[in-house]
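Student: Sharing a model prediction with you, sequence too.
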Amino acid sequence: MDKTVADPATAVAGIDDGMTVMIGGFGGAGSPIELIHALIDRYRATGHPTGLTVVNNNAGNGHVGLAALIEAGMVRKLICSFPRSADPVVFTDLYLAGKIELELVPQGTLAERIRAGGAGIPAFYTPTSYGTDLAEGKPVAEFEGRPYVQERWLKADVALVKAEQADPHGNLTYRAAARNFGPLMCMAAANTIVQARQVVAAGAIDPETVVTPGIFVQTVVEVSDPHQEEVLNRADAAYPLEA
């Protein structure tokens, strides 16, 4: 039942070419920087994984975290709701060069598609996007006189998530807005990998405060002093980070 591993490199070792990877975070809030950077390190050492499909709220900022993953050439397709964030130069340049695909999804629809994947609901209807390019080719049905667009669930091979506390069984809490997409992604992925600021003993987390039950988590690694994307970007950092 002990799901803890020694380091981020061990945690991400099973991620393979062509997988769909959900990455938690709303901008820098809740972004699992250390897991992402460990995945980049693995690619630099072995040439794998490549051809990833990444599901995230945005397209990364600067040259760290998700942006660094894209810059390394590991991402074939990005599914997100907000590709034009504060400093998305890496994604923008690659997209304009035709080197990365984009599936644009309205933010609420993105969250619901992920939730549906975790709940076993293959499709649902929403009025969002009706009459726009985003609805092209999708089934439309009318309910109570209003047209709705059919959207499909989103599931993933792997989710990378940042938590505040975890126990060895994988029960999780989150810090404030860092919670965002994390709980949904844990449910929608076949394999959830979590970096937690603190790993505590089994039973040390009040069951009433558990947000993600351990049944949805396969791997936990403690990262006691995690990087924050905005702090790195204010320092003009790029990954690999200078010592």
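Tutor: Done, it's in. Numbers count the residues shown, from 1 in each chain.

Student: C-alpha from now on. contacts and neighbour counts both.
Tutor: Will do.

Student: all helices for the protein, in order.
Tutor: Counting by DSSP state H, residue ranges of the helices within the chain are 8-11, 33-46, 66-71, 89-96, 107-119, 182-188, 229-234.

Student: need those in JSON lines with mean neighbour count and distance to Gly131, can you?
Tutor: Shown next, in JSON lines, are these (neighbours: other C-alpha atoms under 10 Å; distance: least, C-alpha to C-alpha, whole Å):
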{"stretch": "helix 8-11", "mean neighbour count": "20", "distance to Gly131": "43"}
{"stretch": "helix 33-46", "mean neighbour count": "19", "distance to Gly131": "37"}
{"stretch": "helix 66-71", "mean neighbour count": "24", "distance to Gly131": "31"}
{"stretch": "helix 89-96", "mean neighbour count": "17", "distance to Gly131": "25"}
{"stretch": "helix 107-119", "mean neighbour count": "20", "distance to Gly131": "15"}
{"stretch": "helix 182-188", "mean neighbour count": "27", "distance to Gly131": "28"}
{"stretch": "helix 229-234", "mean neighbour count": "15", "distance to Gly131": "36"}
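
Student: Same list (the ones you listed) but as TSV, adding distance to Pro168.
Tutor: Shown next, in TSV, are the helices of the chain (distance: least, C-alpha to C-alpha, whole Å):
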stretch	distance to Pro168
helix 8-11	14
helix 33-46	18
helix 66-71	27
helix 89-96	36
helix 107-119	22
helix 182-188	16
helix 229-234	27
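
Student: quick one: contacts for the closest residue to Pro183 other than its chain neighbours?
Tutor: In space, Pro183 comes closest to Thr212 once its chain neighbours are excluded; the distance is 5.7 Å by C-alpha to C-alpha, 6 or more residues apart in numbering. Counting by C-alpha atoms under 8 Å, 6 or more residues apart in numbering, Thr212 makes contact with 171-173, 183, 186.

Student: One more to weigh against that first structure:
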Amino acid sequence: MSVQVINSKEAAALIPDGAVIALDGFLGTDVPEEILENMRARFRATGHPKDLDVWHASGIGDGKDKGTNNFAEPGMLKRLVGGHWALAPQLQPLVANNDFQAFNFPQGVLSQIFRDAAAHKPVQLNTVGLGTFVDPDVAGGRLNEAAKASTLVNKMQIHGKDYLAYEVPTPNVALLRGTYADENGNVSFEDEPLTLIATSCAMAAHNNGGKVFVQVKRVVKAGSLKPKDIRIPGVVVDYIVETENADMTKQTTDTYYNPDFVEANVVKPKGDIDLPLNPKKVIARRASFFKKPTDKIVNFGIGKYPETVSLVLDEEGQGSGIITTVEPGTFGGVPLGGGDFGSAIAPEATIDEPYMFDFYDGGGIDITFLGLAEADVKGNVNVSQFGPKIAGTGGFVDITQNTPTIVFNGTFTAGGLKEHIEDGKLVIDQEGKFDKFPESVQQITFSGDVAYANGQKVFYVTERAVFKLGKNGLELIEIAPGVDLNKDILDHMAFKPVISDGLKEMDPRIFREPPMMKQAG
């Protein structure tokens, strides 16, 4: 055998101090959790491995103690460059205390950067991130003072056009998870919902003289795996780590495998959709109007408002013919939320994550529906950082900078907001404590200036007002029936938006049952 079969404790003991780690995973999918947990246990016992430089593309964890939370020990990290941070709350106090250098780069950029690392390319050139907090003219993706010790992104021009030049890491350790490994180290992924960046990470570490560790359910005989099921060839694998819990049978943040996520012939009927008429449905209904019949490739972001748009389209008879995509690599099927976000029931196709972002970067999506946390006078949107709380961008920057039509969705205020629909009107029972339209957002995750210059169509849909992105920033184009322009809208904005000469009331059908069955246009 050209590879060694070891257990997760032995794997953790082989990670050197100062390692540059390429880590794969999406929430709990494909995460080598046993290796990570044993690394943390080893550090607590011995102080090693320390000063780690960890790079990962997606959010990895359960929002409690799994995934990248395993690095939340003072001194264990030197730097962490991640695409999403909300799932690792244990890291956030360490970021605030400047215990290590913390960076947040777009998920797509990071998913593609490991391919560049495998090919020994010095930088990755990309327009993704221009005008946002990732831009070196803004914050360079830095999340704390400690990160000022490093510069990982610069700006340059090619043929008169601005690009961001992201520094490419040189990983010497890859930590990955597959389904089975044969005796030659070839790793299959037939039971994994996603393939993510495993191939790229393995090749990046191998080609930089490093070691590749792959956690699997068990080792099988050489030649027993189908060649096309193998996503990591054995020639780049050094250690196969057999899990101590090979009987996992359901894919969640804790476990392994659900056949519905990987088999196309599994059909899960949605049943009758019966959404109550409430402000959430009003937002989703109005947002759905922006989808044209020619918009076939659709992306729905995570969160109750974007996900409700998908349900409304089905309820209103507008969902047929739509192909949904989710950034870690699925086309079609029924996209899932919560701890299974990223996976889909009976997907039509699943591809590697870097290729999905190639598709996105090239304008492959027709329209996207995303969450709205806060927006400012320029039409900038922040979904990534709120005071000391770091959410991270995920694929938000990649998607919003390359999709022709963007529809942001969310309530007008937040924090204790109570509303209901009565007699075809919106009734505000209790106003939210927090206004979501400041003069300037805390962090620019979406740049209104860049979007306007690129000719994108951008809309901001709330239950009481609809805005569009215009030449001079946010422009109010519609208000809900029953709403007072000054008391309910302008008084809760830190700036006065441009008010359209054609300001009108939102379509009254949005506020009534039964289902409309027809878009209002």
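Tutor: Okay, I see it. Keep in mind that what you see is a predicted model, and the values were worked out from it rather than measured.

Student: hmm, back to that, structure 2: which residue goes with the residue nearest to Pro183 of structure 1?
Tutor: Using TM-score structural alignment, the partner of Thr212 of structure 1 in structure 2 is Ile232.

Student: and the closest residue in space to Lys50 of structure 2 that isn't next to it in sequence, what is it in contact with?
Tutor: Excluding its sequence neighbours, the residue lying closest to Lys50 of structure 2 (C-alpha to C-alpha, 6+ apart) is Met76, at 4.2 Å. Residues near Met76 of structure 2 by C-alpha under 8 Å, 6+ apart: 43, 47-52.

Student: Tell me the spacing between Met76 of structure 2 and Arg40 of structure 2.
Tutor: Remark: distance between Met76 of structure 2 and Arg40 of structure 2 (C-alpha to C-alpha, to the nearest Å) = 9 Å.

Student: same question, Lys304 of structure 2
Tutor: Plainly put, Lys304 of structure 2 is 34 Å away from Arg40 of structure 2 if you go by C-alpha to C-alpha.

Student: mind listing what the most centrally placed residue in structure 1 touches?
Tutor: Centroid check for structure 1 by C-alpha atoms, centre = their mean gives Ile23 as the closest residue, at 1.2 Å. Counting by C-alpha under 8 Å, 6+ apart, Ile23 of structure 1 touches 31-32, 54-56, 159-161, 185.

Student: and if we set it to 10 Å?
Tutor: 30-33, 35-36, 54-58, 66, 156, 158-162, 181-182, 185-186, 193 (C-alpha atoms under 10 Å, 6 or more residues apart in numbering).

Student: so what's the nearest residue to Glu33 of structure 2 once chain neighbours are set aside up against?
Tutor: Ranked by C-alpha to C-alpha, 6+ apart and with sequence neighbours excluded, the top spatial neighbour of Glu33 of structure 2 is Gly67, at 6.3 Å. Neighbour list for Gly67 of structure 2: 23-28, 31-34, 36-37, 59-61, 87-88, 253-254 [criterion: C-alpha under 10 Å, 6+ apart].

Student: isn't Glu33 of structure 2 right next to Ala12, touching?
Tutor: No: contact criterion C-alpha atoms under 10 Å: Glu33 of structure 2 and Ala12 do not qualify, at 11.2 Å.

Student: ranges for the strands of the stretch 151-300 of structure 2?
Tutor: All strands of the stretch 151-300 of structure 2, identified by DSSP state E, counting those that start in this stretch, fall at 153-158, 161-167, 173-177, 180-182, 187-188, 211-216, 218-220, 230-232, 239-242, 297-300.

Student: got those strands as CSV, with distance to Val466 of structure 2 columns?
Tutor: Output for those, formatted as CSV (distance: least, C-alpha to C-alpha, whole Å):
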stretch, distance to Val466 of structure 2
strand 153-158, 35
strand 161-167, 32
strand 173-177, 44
strand 180-182, 51
strand 187-188, 48
strand 211-216, 48
strand 218-220, 54
strand 230-232, 46
strand 239-242, 53
strand 297-300, 19
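
Student: tell me which element Phe369 of structure 2 is part of?
Tutor: Using DSSP states H and E, Phe369 of structure 2 falls within strand 367-371.

Student: Now for Met76 and Arg40 of structure 2: what residues contact both?
Tutor: Common neighbours of Met76 of structure 2 and Arg40, counting by C-alpha under 10 Å, 6+ apart, are 47-49, 70.

Student: What is the nearest of those to Asp17 of structure 2?
Tutor: When the shared contacts of Met76 and Arg40 of structure 2 are compared for distance to Asp17 of structure 2 (C-alpha to C-alpha), Pro49 wins out at 4.6 Å.

Student: how about the nearest residue to that closest one, chain neighbours excluded?
Tutor: Pro49 of structure 2's closest residue in space is Asp17 (C-alpha to C-alpha, 6+ apart), at 4.6 Å.
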